[in-house]
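Asker: Provided below for reference: sequence and predicted model.
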Amino acid sequence: MDRKTLLKAIFVISLLYFIWLIMAVANETFWSYNLYLSFKTWSIIGMIAYAAFIIIEVLLYITAPKEEEEEIKIVSEAIKKIVCSNCKTVFTIRDTGVRPLKYKCPNCGMEGVLRGKSVKGKRLAIECDKCGNEFEIFDTGERPLKYKCPVCHYQGVLS
């Protein structure tokens, strides 16, 4: 039986015992109907069951596989989309979380630094007027918007 199922079974048994104990107390107090065992005997059975359940849960806790901290530390780096301030090309880098994060544009070679501020805007698909290559730039609303084709390095302008 796996751990989760065993803990559910312990909970259900404990709940049923608690309900039975309430019924035994009510019977002994109000109706005086003779049950198989007295309230005192049911209480002793409950204490023994409670101790057994505690021992089972402690054993489950001790035998549970330990989560190693190294596994938590080895997390894949986040991928961050970057917009080159020079040619407006959208590209991705691995974000280690360390700031400032230096990067280099694969299109124009300009170096930049990520300081944690995000620029508002939207991605825009552009087709190069010279070679017909389709690529994405980041439109911040700034006009005229200059961009550079990553294939032929044609510089275009959106107005």
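Answerer: Ah, there it is. Residues are numbered from 1 along each chain as shown.
Asker: okay, CA-based contacts and neighbour counts for the rest of this
Answerer: Fine.
Asker: can you give me the helices in this protein?
Answerer: Assigned by DSSP state H, the chain shows helices spanning 3-26, 39-63, 69-73.
Asker: quick one: those as JSON lines, columns for distance to K104 and mean neighbour count too.
Answerer: Output for the helices of the chain, formatted as JSON lines (distance: least, Cα to Cα, whole Å; neighbours: other Cα atoms under 10 Å):
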{"stretch": "helix 3-26", "distance to K104": "50", "mean neighbour count": "14"}
{"stretch": "helix 39-63", "distance to K104": "50", "mean neighbour count": "13"}
{"stretch": "helix 69-73", "distance to K104": "27", "mean neighbour count": "8"}
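Asker: columns distance to K148 on top of the ones you listed, output as CSV?
Answerer: Below are the helices of the chain laid out as CSV (distance: least, Cα to Cα, whole Å):
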stretch, distance to K148
helix 3-26, 58
helix 39-63, 60
helix 69-73, 39
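Asker: the structure to be compared is supplied as follows:
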Amino acid sequence: MSTQAAAILDATDRRLVIATQNGLPLVTRPYHQLAEAIGIAPEEVMVRLTRLLESGVIRRIGAVPNHYAIGYTANGMSVWDVPDERIDELGVRVGGLDFVTHCYHRPRRLPEWPYNLFAMVHGGSRAEVLAKVASIAEIIGSDCRSHDVLFSTGILKKTGLRMAARQE
């Protein structure tokens, strides 16, 4: 979070960010439970979270699944060398596939690393991931100059930046 973004947070915003940074409560009405915990109305929780999203203080509210726990034990980052002038179009097509969880453009690091399009694929086996990567290769077609798949060897704790509670 930038210094400018931190400056627009009031004490209630800080409490809300701290209360949500480890995830929303797994209840039917999570915003109501948050509201009760920090002492504001549920509608105010929603208004504040919307403002924090729109201002960029927080980037997203979404589920972060543990792929291993839901049966996806093979996780492969497919990396592609495609023409830079085609990356936006290809990225939208690849990222729109239901089996691609995230897709993005990254800079090449020539000569060792020619890849500029990355697409994460999960499956129950390496063979399943490779079959899905083959589907991506069909979409990219002749624009694919080379590609590879980097398989995960373990799971890392997925967390973003954390805001510490002030000790006042």
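Answerer: In hand now; what should we look at? Computed from a predicted structure; not experimentally measured.
Asker: can you pull the TM-score for these?
Answerer: For this chain pair, the superposition-based TM-score is 0.20 by TM-score structural alignment, normalised by the length of the first structure; 53 aligned residues with a Cα RMSD of 5.1 Å.
Asker: ok so, going back, which one of the helices of the first structure lies closest to V157 of the first structure?
Answerer: helix 69-73 (45.0 Å; Cα to Cα).
Asker: that closest one packs against which elements?
Answerer: For helix 69-73 of the first structure, not one helix or strand is in contact under the criterion 3 or more Cα pairs under 8 Å, 6 or more residues apart in numbering; DSSP states H and E.
Asker: okay, now F138 of the first structure: neighbour count?
Answerer: Number of residues near F138 of the first structure (other Cα atoms under 10 Å) recorded here: 23.
Asker: for it, which non-adjacent residue is spatially closest?
Answerer: The shortest distance from F138 of the first structure to any non-neighbouring residue, by Cα to Cα, 6 or more residues apart in numbering, is to R123 (4.5 Å).
Asker: tell me the contacts of the one you found?
Answerer: Shown in contact with R123 of the first structure (Cα atoms under 8 Å, 6 or more residues apart in numbering): 136-139.
Asker: how far away is it from F53 of the first structure?
Answerer: With distances taken as Cα to Cα, to the nearest Å, R123 of the first structure is found 59 Å from F53 of the first structure.
Asker: W80 of the second structure sits in which helix or strand?
Answerer: If you go by DSSP states H and E, W80 of the second structure is part of strand 74-81.
Asker: for the next helix or strand after that strand, packing partners?
Answerer: Using DSSP H and E, the helix or strand that follows strand 74-81 of the second structure in sequence is helix 87-95. Packed against helix 87-95 of the second structure by the contact rule (3+ Cα pairs under 8 Å, 6+ apart) you find strand 100-105, strand 117-123, helix 126-140.
Asker: by how many degrees do the shortest one and helix 87-95 diverge?
Answerer: Angle between the axes of strand 100-105 of the second structure and helix 87-95 is 170 degrees (criterion: axes from the mean of the first three to the mean of the last three Cα atoms, to 10 degrees).
Asker: any idea how many residues pack against H32 of the second structure?
Answerer: Using other Cα under 10 Å, H32 of the second structure has 18 neighbouring residues.
Asker: sticking with it, tell me its helix or strand.
Answerer: Secondary structure from DSSP H and E places H32 of the second structure in helix 30-38.
Asker: in that helix, which residues are buried?
Answerer: Buried positions in helix 30-38 of the second structure, judged by neighbour count with 16 or more other Cα atoms under 10 Å: 31-35.
Asker: and it, what does it pack against?
Answerer: Using 3+ Cα pairs under 8 Å, 6+ apart: helix 30-38 of the second structure touches helix 11-20, helix 42-55.
Asker: with mean neighbour count and distance to I136 of the second structure added, can I get these in JSON lines?
Answerer: Output for those, formatted as JSON lines (neighbours: other Cα atoms under 10 Å; distance: least, Cα to Cα, whole Å):
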{"stretch": "helix 11-20", "mean neighbour count": "17", "distance to I136 of the second structure": "36"}
{"stretch": "helix 42-55", "mean neighbour count": "15", "distance to I136 of the second structure": "32"}
